[in-house]
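Student: okay, predicted coordinates and the sequence, questions at the end:
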Amino acid sequence: MSSGTSELAWLKSSYSGTQGDDCVEVAIAEQAVHVRDSKDVARPSFAIGREGWGQFVRFASER
């Protein structure tokens, strides 16, 4: 993805607790979902296509 991630609106799961420990954050963009480590937001994030993200969510919700 060519756009930077600094302007994205990052979301953290409500299950991550108030300590902010061991969680990921996601940002939904037009063509992809970006994922990053909430403990180290300076590290690069990665992006997955929206279709791939949907497949992951469906798979995870079946568990």
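Tutor: Yep, it's here. Numbering: from 1, shown residues only.

Student: contacts and neighbour counts: CA atoms only from here.
Tutor: Fine.

Student: show me how far stretch 20-35 is from its chain's centre.
Tutor: 1 Å (CA atoms, centre = their mean, to the nearest Å).

Student: okay, now the one to match up with it:
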Amino acid sequence: MIAASPEPHWFKSSYSGGSGTECLECAYIPHGALIRDSKCIDGPTLDVRLSSWRLFIDSVRHGAQPSP
């Protein structure tokens, strides 16, 4: 018998606005992260692979600018 996977633990950034109108939530999963709109928790999620998530976080952390 295979045990059911636990539900992801969703969290918001401490930098999120206090009005609740512009927030994303993230959840870590074994192969990366999930991202969703906090106003639509039953809506679609974006599944990001670990290597891409790390690259994104490093870019944000170091202030990288997007490519044109």
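Tutor: That came through fine. None of the values given here were measured: they were computed from a predicted structure.

Student: got a TM-score for the pair?
Tutor: Here the TM-score for the pair of chains, by TM-score structural alignment, normalised by the length of structure 1, is 0.79; 58 aligned residues with a CA RMSD of 1.6 Å.

Student: separation between residue 13 of structure 2 and residue 47 of structure 2?
Tutor: Separation of residue 13 of structure 2 from residue 47 of structure 2 (CA to CA, to the nearest Å): 18 Å.

Student: looking at those two, which is more packed in?
Tutor: Taking other CA atoms under 10 Å, residue 13 of structure 2 and residue 47 do not tie; residue 47 has more neighbours (17 against 10).

Student: and the closest residue to the more buried one other than its chain neighbours, which of the three is it?
Tutor: Computed as CA to CA, 6 or more residues apart in numbering, the closest residue to residue 47 of structure 2 that is not its neighbour in sequence is residue 34, at 4.7 Å. Of the three states, residue 34 of structure 2 takes strand under DSSP: H, G, I helix; E, B strand; the rest coil.

Student: roughly how far does residue 34 of structure 2 sit from residue 46 of structure 2?
Tutor: Residue 34 of structure 2 is 5 Å from residue 46 of structure 2, by CA to CA.

Student: give me the more crowded residue out of these two.
Tutor: Neighbours per residue (other CA under 10 Å) separate residue 34 of structure 2 from residue 46, with residue 34 holding more: 19 against 11.

Student: this completes my enquiry, with thanks.
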